[in-house]
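**Student:** please find the sequence and the predicted model below.
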Amino acid sequence: MKSQSLLRPVGVLLLLLVPTLALPINATVVCLPTTWVDILIFFGTNYFAHAATIPSIPGVPWYDNVTWTFIILLLPFSGLGKSFNLIIRHLRSEDSDLQKAVGRGAVAVVTRSRQWEPSVNPEEVYVKLPGNFYESKGGSFARIEIQPGLWQGHFITTAINHNRMKIHGRFKLPERMGYEIAIPTPTALPEYFPVRSTDNRAITLTRSNSHVKMLLSIAQLVYSTITIYRTRGNQLDRYGYAAFGLSVFPYTFMSLVNFICIGLVGEYTHLNLLRTAIMREAEGRGGSFDGAIGSIEGGGRSSDGGIEKVEGGGGPSDGSIEKVEGVGGPSDSSVEKVEAGGGPSDATIEIVEGGGGKGAPVDRFGKLSTGERWTDFTRTELSMEDAGPSGRILVVKVGETTRKFRYFPPTAPTAKPSNDIAPPAYDIFCVSPYSNQNSIPPGGYSIPGRLRTGGWVADMFLTIFPLALILPYVVNFALSGFHERGSTLAERAWLMAWLSSGQLVLIFFMILFSAIPHFAPSSVHPVVFAFFLVIVTIFAIPAVGGFVMVGKMLFEFGTCSLAP
């Protein structure tokens, strides 16, 4: 099915493109003085039209898409990492609508923020207890710490400003209780949400294959191909490998990639909220979430009664996780066998149920192979009591054991105050921001660390780099032979700097989208955005210089058309 859906848009493109390229073209051209209208037409059809074909980011405000469009207009290869990322994630994900939407970044979850605190009413919360919990005495200090959503440099969730986003349905977060909306990382979500359960696989979500963008991609692809073809002759004789018509090729290549991406992956206008355990907790505190999708219970297990087999993608990063029987609680016993095959890096990982470090899966490189060591979390009942002027009391109940601590709020200073009185020592109770469990739920699964990103990153490197880094120079050499002809040093320098800077920024965006697949300028931390802006500005300088050189050469050369 995946191959058929991929061939459909490519087949339509070939049906339209091959007859066009097969037409007899008269090599005789007529050149007239260039006007500003001619320059606008050239720039619009060869550059600006490409920018209108890029896949949009689900749910973001209009100015995010405008910002992204402007960046890709200057640096066309910057969108290559994004589009290939979407295509590969789509092909490697399973066939359910929910998992396709997760891979596209069109799903959001409710998470605990750093300001989260226990309720005054007892709640079931899975916590990493301090080592001295059972020996601790009453009256000592304690605080709640939200574990960072980061695993071996990989973001588990990324918080967003939900007031700016378009989210399906109507929702209300509990006020001032430490909850926020975040985008989950596709490879980490199955560890805490049963994406493979019967109910969740049956979810139907709508997506759009924008026919307008697909038609624009075809039109831009055909027009820019003709522009490159018409570079032959007087233009190459005058400017050599700096001919302005050759600058169109990166945009032609990206229009083809965008056409495949939109036709295959599609677009989502809104984010869909996923009904997770943390959302259920937020509802218990007065939150409401109309229109949320999915079920944390999942409607039962799969037919074999366990976690279904996880197949890795093709190539050297192939992997499979055999099913786990009887996962569902702290007392469950389970053995999980992970096989990673396809090359010299073959490894077998066995996960045996147990507490603490012994139950944590470790591969032969000594790295944890799951995003969390779930057995480290203990089922507790947390609540808060008012202690009057002296503060609040944190009540932690584990089975029949109850301990009370003087609560140290998350906003309290941890550094030594100015009066040289050191803050009190305190115990730390760690809570997950995105899950409330101590085992992977039935219908969920875990992907070992090397298989989380290794497979699709390898796919991207094997497909993108040979095409993006070599093909532009192959086309240039085939047409110009890399002869300078009458071009100036400035023309050659700016045009080549424009091309090479676009290829270099491709590496930056590949790294960016591997860490934050759902990256949108307004949804990231200001420091990340500032760094992103600096990088884009630096790489945009050659692009601006390239545009200026193209306009200059157009005025000098004139506007050419085929002779009647």
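**Tutor:** Sure thing, it's come through. Residues are numbered from 1 along each chain as shown.

**Student:** from here on, contacts and neighbour counts on C-alpha atoms
**Tutor:** Noted.

**Student:** report the next helix or strand after the longest strand seen in the chain in sequence order.
**Tutor:** Longest strand of the chain, by residue count under DSSP state E: strand 378-386. Remark: after strand 378-386, the chain's next helix or strand is strand 392-398, criterion DSSP states H and E.

**Student:** any idea which helix is longest in the chain?
**Tutor:** Longest helix of the chain, by residue count under DSSP state H: helix 526-557.

**Student:** so which elements touch it?
**Tutor:** Contacts defined by 3 or more C-alpha pairs under 8 Å, 6 or more residues apart in numbering; DSSP states H and E place helix 526-557 against helix 62-74, helix 489-515.

**Student:** alright, now check it against this:
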Amino acid sequence: NYTIALPIGSSDHGQPGLLCTPTKPLDILTFFLLNYVAHAATVLTRPGERVDDYLVNVIGSLLFPSLGLYRGIEAILCGAIFVRSDDLRKAAKSGALCVVVRGADWRPRNGDLPSNVILKRGQSYEDKHFYEDEVPQQRQGHYRYKEEPVHLVTYSPPYMFNKFGCPVFVHRRIIHGTYILPEGYRFAIVPHDIQFQKAEDPSTSIKPTIEISTTYNIVKALIALAQSAYALTTLYRARGDQINQFGYAAFGLTVAPYAVMSIVNLIGNLCQPEYPSLYMVESSTMDEARRRGGFFKGDV
């Protein structure tokens, strides 16, 4: 027989073959860093997202791990990884392109020839009218034909509708280039399934090359892989009577949502590249905004 000296406080919690030693401060620090803090480093970044907005999302994902679930699923299902040799389509799949659209405060101006509008004519009616030169006793009245003003109703072009049936307007994003957006216009994210018509120079047969700056964050993917492995190991080692004592609040089970989200973020980082900013795309509405004093430089 051999006698092994164990630290004070060691216990098997009444289960043969189980040995629990007292927890050290380093063990607690490692548990929190590798299970919780490491997960915050795997949160996906939206194209053109500002640093302060990203930090808010990181803190939210640290407190509520399922907060970034939509970003991860969106990155996995966008299909950007399957696009080859076409940076424009890959950027559209990743939600990195924006276009000028009309806002709710847009109003027509004299001389405009607006597109994507519906002319709604009011109902006509007859109004009884008396002429001033008639003798009061002989006034019989005459009917005058009147028309209501024509109402101009704008609508978003069909190519701007996303899968939820409405445009996604740009808010607090970094947009590449220089622009002056006139009153009544806004930026909106280009839908994932949009089709493009590339501008070609008729004087030459050489097709233009469009390259958009992007990168795959391999470091973030490796952190997600390591965090997922450590969290799954923690779940596997959640033995003993901690579940009987604490139920679903057992510390070994608290890492489960973080492990799932890190796996989702890992796949999302591999499926969708990161873009430092949004990129403007030419459109007829952008030309309309230019005629109203808008200025756009750096569009693709």
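**Tutor:** Cool, the structure landed. In this text the structure is predicted, and so the values were computed from the model without any measurement.

**Student:** ok so, going back, so what does the following helix or strand past the longest helix of the first structure touch, helix or strand wise?
**Tutor:** Following helix 526-557 of the first structure in sequence order, the next helix or strand is strand 559-562 (DSSP H and E). Applying 3+ C-alpha pairs under 8 Å, 6+ apart, we find strand 559-562 of the first structure packed against strand 29-32.

**Student:** give me the angle between the next helix or strand after the strand it packs on and helix 526-557.
**Tutor:** Counting by DSSP H and E, the next helix or strand C-terminal to strand 29-32 of the first structure is helix 36-43. Angle of helix 36-43 of the first structure versus helix 526-557, following axes from the mean of the first three to the mean of the last three C-alpha atoms, to 10 degrees, is 130 degrees.

**Student:** now helix 36-43 of the first structure: buried residues?
**Tutor:** Judged by neighbour count (16 or more other C-alpha atoms under 10 Å), helix 36-43 of the first structure contains these buried residues: 39, 42-43.

**Student:** format those as a markdown table; extra columns: distance to Ser78 of the first structure.
**Tutor:** Listed next are the buried residues of helix 36-43 of the first structure as a markdown table, based on distance: C-alpha to C-alpha, whole Å:
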| residue | distance to Ser78 of the first structure |
| --- | --- |
| Ile39 | 24 |
| Phe42 | 22 |
| Phe43 | 19 |
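
**Student:** from these, pick the one nearest His154 of the first structure.
**Tutor:** Phe43 (39.3 Å; C-alpha to C-alpha).

**Student:** what do we get in the second structure for that closest one?
**Tutor:** Counting by TM-score structural alignment, Phe43 of the first structure corresponds to Phe32 in the second structure.

**Student:** distance of that match from Cys20 of the second structure?
**Tutor:** For Phe32 of the second structure, the distance to Cys20 of the second structure (C-alpha to C-alpha, to the nearest Å) stands at 19 Å.

**Student:** where do the helices sit along the stretch 101-250 of the second structure?
**Tutor:** Taking DSSP state H, counting those that start in this stretch as the test, the helices found in the stretch 101-250 of the second structure are 218-236, 242-246.

**Student:** also the stretch 251-400 of the first structure?
**Tutor:** Counting by DSSP H, counting those that start in this stretch, one finds helices in the stretch 251-400 of the first structure at the ranges 277-284.

**Student:** helix, strand or coil for Ser66 of the second structure?
**Tutor:** With DSSP: H, G, I helix; E, B strand; the rest coil as the basis, Ser66 of the second structure sits in helix.
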